[in-house]
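Chemist: From the sequence below, what's the structure:
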Amino acid sequence: MDGIKGEIIAGKHWNEVIDSAERFIRRHGGKPAFPVTISVNDMAAHYTTNSMLGPPEGLDGEMVFEKGDLVKLDVGVHIKGAIADNALTVEVGGGGNHTEQIHAAEEARDAAIEKMHPGTPWHEVGAAAEQVAKDAGFEPIRNLCGHQLERWDLHAGTSIPSYACGSNNPGFKGSPEIGGIYAIEPFNTTGGSGMVENVPPVDSSNILRVTGDVRIRKALSKGKLKPLGATMARYIEERYSTLPFAERWAYPLLEKPFSPRRTRSRCGGSGMHLSRSSPRSASSRSTPPCVTQTAGMWDSSSTRY
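Modeler: All right, here's what the predicted structure looks like:
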């Protein structure tokens, strides 16, 4: 992460950093567990490039880093389906305008990790993260959560709050399990509702995943897919299984980009989460028990406040 962090400099295009990070992962024997994402300023999470198609409408002029930008970099690596998920937040060019917010995200992550013991209710983990954020003058984002990791499963069912959700919240029952692997992902914002939502113009995503639609496998087994469709379906299933992937990763099979609409009829997209107000966000995440001390944020969507 430190090497990639050093590439986030003023004047550089977002795509350059995304491409460099994904090449680095492959060069060192891993594979991306999901497309590398970069989210800047009031965009909280989950933007990745579809470089052959260009930036989505509304982002063209925003995709070069400027001094003072608050940048969230989210990187996942897997080896044979075993996943590590890490993120950090950095201010382009330093300057200290966002130092307190970045540190608050890191410290919220660390406070949550300290609570990660078998039997500790998830709401206590979230309360520890929220207390740090609020003590520093920031608001936790409540509808972006941490999650459990399992082989070939980036979001394995258990969600981990970064706020005091209360002991009766049905979405956060249970506690950490011995041997469990979890991504701790506190986000904070300088104000607003503490919630994120999809907002135009970037209200769709080019991050996709196979959702388990058995019709593809049946069509493949019966030879009913046209050659290009069959090749694409096999390519996706063999390389990515149930993990998220980007449209651009499939371009080597095609003379020109395929239709996102046609692809999404068979796959599930992650979406870009864009928020209701206008402040900026920072977040931090780590994956115990192999705790990686990084700051930043996560998931497969993008968030604007």
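
Chemist: Could you use CA atoms for every contact and neighbour count after this?
Modeler: Will do.

Chemist: can you give me the helices in the stretch 201-305 of the chain?
Modeler: Ranges of helices in the stretch 201-305 of the chain, per DSSP state H, counting those that start in this stretch, are 214-221, 227-240, 260-264.

Chemist: Alongside the first, I'd like the structure of this one:
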Amino acid sequence: MVAAAPPVDDVPPDADADNDDANDAEDDAAPELNGNGATGEAKKKKKKKKPKKKKPEQSEPPRIPLSKFFTDGNYPVGEIQHYKDDNAWRITSEEKRYIEKTLNADAEQTYQNIRKGAEIHRLVRQHARKTIRPGMSLTEIAEEIEAGTRALAEADGLDGGVGFPTGLNINNCAAHFSPNAGDTTVLQMGDVLKVDIGVHIKGRICDSAFTLSWADPAYDNLLKAVEAATNTGIREAGIDVRLGELGGLIQETMESYEVEIGGKVYPVKPIENLSGHTITPYQIHGGSTGKSVPLVKTADQTKMEEGDYFAIETFGSTGRGRIVENGDCSHYARIYDAPNVPLRLTSAKSLLKTINKNFGTLPFCRRYLDRLGESKYLLALNHLVAQEIVSAYPPLYDQIGSKTAQFEHTILLRPTCKEVVSRGPDF
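Modeler: Model (predicted):
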């Protein structure tokens, strides 16, 4: 999986020899002056230039570990946005700047883990955006993304790698679909595909998603509406911002767009029972104390706070703007504060050990269990779900015939500014 960096290949040996001979001949022919301006017999020795080391180049598809490019452990800072209005003073505040300058080692390492995951995300998703095409199977797409993530992170498990199962959600499926073993779904012309990718380093998850479309160009407005709504959420987010009010601004942006298909106009609706969320170590939805960023105006008076790490994600639909669970489940996660209950199935005990060792509370899917060599585990998995030790997250669908879109970035509310850690040149 890990390719070596390309070797340095400078001037061929024979060419060096020819050049040396030519240089010697020129030196013999040209008279040399001594300190008094007279011709001297001593010949100056010509210094050979050391060959320059070539910088490593990332492979295509990306497989060379990120540590080869950032040897000092410092990873690129994301897009910096200033806080608005009452928080604009933070960017020049000596107190807040001092706080950031004097971060303890653990806090600084957290920043670097987040940024490393974000850089991996950018490389993997940019390759995916260039290569995903109709005719590819969803399994092929998911496995390519996940292989790149594991290779760049040089990890597969609790130390780093895949942060959650790759979401590949087509048309009216908005979220939580990843192909199980044996799935034969193939991407078609006319599809609208949401690609939701998670990368983690030491439990710090980068969560970012985008939408690709091969449908009628009229659906481009759906994608524009959702991306604009996500950017509104990012722009308006900040310390002390009330989540219910932020949802209203997201809603206003999304509902300003419409889609015309076959002479019929469809308003773009925010999917009201989906939301953005805080992310805490090894917990994609922030655990029991997590905060949610609604996509519509609500009465929620909860405030964003300094140090919060949010996934700002928005979903839009040409349907009813409300999703329901349906279909074969692929996404699961162990519950952080699950009750300590006796398990009557030996297979369930064994499977729980596998989950604890490889995923902890990170989401996983059935393909990941297959990859670890687990087999005939469905009964045990369902038993863990029934005992409320593991949560199941079935696919989420709007009404049949509708199209849905998703865009998402992760942001860090730093003491002085917002850092959109997952921002890249693509979106």
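
Chemist: before we move on, back to that, for Ala128 of structure 1, find the nearest of the helices of the stretch 201-305 of structure 1.
Modeler: helix 227-240 (35.3 Å; CA to CA).

Chemist: quick revisit: can you tell me which of the helices of the stretch 201-305 of structure 1 comes nearest to Glu177 of structure 1?
Modeler: helix 227-240 (27.1 Å).

Chemist: Identify the residue nearest the geometric centre of structure 2.
Modeler: His121 (3.7 Å; CA atoms, centre = their mean).

Chemist: buried set for the helix or strand harbouring that one?
Modeler: Assigned by DSSP states H and E, His121 of structure 2 belongs to helix 105-131. For helix 105-131 of structure 2, the neighbour count (16 or more other CA atoms under 10 Å) marks 110-128 as buried.

Chemist: show me what contacts Leu208 of structure 1?
Modeler: Leu208 of structure 1 sits next to Pro244, Phe245, Ala246, Glu247, Arg264, Cys267, Gly268, Gly269, Ser270 when contact means CA atoms under 8 Å, 6 or more residues apart in numbering.

Chemist: excluding its backbone neighbours, what's nearest the equivalent of it over in structure 2?
Modeler: By TM-score structural alignment, Leu208 of structure 1 lines up with Tyr332 in structure 2. Spatial nearest neighbour of Tyr332 of structure 2, chain neighbours left out: Ala392 (4.6 Å); criterion: CA to CA, 6 or more residues apart in numbering.

Chemist: Relative to Ile114 of structure 2, how far out is that neighbour?
Modeler: 27 Å (CA to CA, to the nearest Å).

Chemist: which residue ranges form the strands in structure 1?
Modeler: 31-40, 70-79, 82-91, 139-140, 146-149, 159-160, 181-183, 187-189, 196-197, 207-210, 245-246, 267-269, 274-275, 281-283 (DSSP state E).

Chemist: and Val64 of structure 1, which of these is closest to it?
Modeler: strand 31-40 (9.9 Å).

Chemist: Tell me the counterpart residues of that closest one in structure 2, please.
Modeler: Going by TM-score structural alignment: strand 31-40 of structure 1 matches residues 161-170.

Chemist: And for stretch 115-135 of structure 1?
Modeler: By TM-score structural alignment, stretch 115-135 of structure 1 lines up with residues 236-256 in structure 2.

Chemist: Now tell me what touches that stretch from outside.
Modeler: By CA under 8 Å, 6+ apart, stretch 236-256 of structure 2 touches 83-84, 87, 225-226, 228-230, 232-233, 267-270, 292-306, 314, 316, 413, 418.
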